[in-house]
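Colleague: here you go, sequence then predicted model.
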Amino acid sequence: MRALAEPVVADLGLEIYDIEMVSGVLRLSIDTPPGQTGGVTLDNIALVSRLVSRELDHNDPMPGRYTLEVT
């Protein structure tokens, strides 16, 4: 999962803080790199969600159903 999401997140100037799977929810936590001013915006979260979802749908790395949650 990290291998699929990391390039997408990095291209937006962000980084992955944590990834966890709990009760059918795949939670991807993103943040700005250390030393960068500003924070993650709602637009960033929406864009990461769309782009990572597209990668997951295309590559199908995990069996079964799950919900992607980006925070």
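Modeller: Happy to help now that I have it. Residues are numbered from 1 along each chain as shown.
Colleague: alpha carbons only for contacts and neighbour counts from here, please
Modeller: Noted.
Colleague: which positions in stretch 8-18 come out as buried?
Modeller: Using 16 or more other C-alpha atoms under 10 Å as the burial criterion, the residues of stretch 8-18 that qualify are Val8, Val9, Leu14, Glu15, Ile16.
Colleague: okay, now the one to match up with it:
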Amino acid sequence: MSAVIKTTEELVIPILTKKNLELVDIEYVKEGPNLFLRVYIDKPGGIDITECGEVSELLSEELDRVDPIKDAYFLEVSSPGVERPLKTKQDFANNIGKNVLIKLYSPIDGEKEFEGILKDFNNEIAVVSYKVKTRTKEIEIPFDKIAKARLAVAF
């Protein structure tokens, strides 16, 4: 974890705890000539723009005080959106029954990507029901083989 992300996490957690909000993710990325520090927050039922603005103001003050980023950057505080990343075991447990997209470090049954319904998660294994043409299959995916996962909008 980069020092900027670690410092930002240490600064934002107390702010979010006071507001009963959850930290979903932090990104520190360069896009073109610009640097962006993105903080994704949420709560049950979703988050609104007012809450994002309040967290942004408070976090901005803390970042100015600590000054972990010497270059100019843009701070963005927002909802993770409908395709929210699933990073922790708790994220998986909280999203059983929802459509997910899971990408793996190494293939299982010749595939490195599965999209389907998260049927179960028992702390180490995600069970996903997915379709292959007209057949429905189930796959057990060990948590430590998951490179990236997110909720996926089903059409």
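Modeller: That came through, no problem. Computed from a prediction, not measured in an experiment: that's the story for all the values here.
Colleague: A strand includes Ile139 of structure 2, no?
Modeller: Yes: assessed with DSSP: H, G, I helix; E, B strand; the rest coil, Ile139 of structure 2 lies in a strand.
Colleague: residue in structure 1 paired with it?
Modeller: Mapped onto structure 1 by TM-score structural alignment, Ile139 of structure 2 lines up with nothing.
Colleague: can you verify my assumption that Ile139 of structure 2 contacts Ile125?
Modeller: No: with contact defined as C-alpha atoms under 8 Å, Ile139 of structure 2 does not reach Ile125; the gap is 9.6 Å.
Colleague: dump the buried residues of stretch 8-18 of structure 1 to a markdown table, plus secondary structure and distance to Pro63 of structure 1.
Modeller: Supplementary listing: these in a markdown table, determined by DSSP: H, G, I helix; E, B strand; the rest coil; distance: C-alpha to C-alpha, whole Å:
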| residue | secondary structure | distance to Pro63 of structure 1 |
| --- | --- | --- |
| Val8 | helix | 21 |
| Val9 | helix | 23 |
| Leu14 | coil | 27 |
| Glu15 | strand | 25 |
| Ile16 | strand | 22 |
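Colleague: OK, contacts around the residue nearest to the spatial centre of structure 1?
Modeller: Central residue of structure 1 (C-alpha atoms, centre = their mean): Leu28, 4.5 Å from the mean position. The contact partners of Leu28 of structure 1, by C-alpha atoms under 8 Å, 6 or more residues apart in numbering, come to Ile16, Tyr17, Asp18, Ile19, Glu20, Leu68, Glu69, Val70, Thr71.
Colleague: that's all I had, so thanks and see you.
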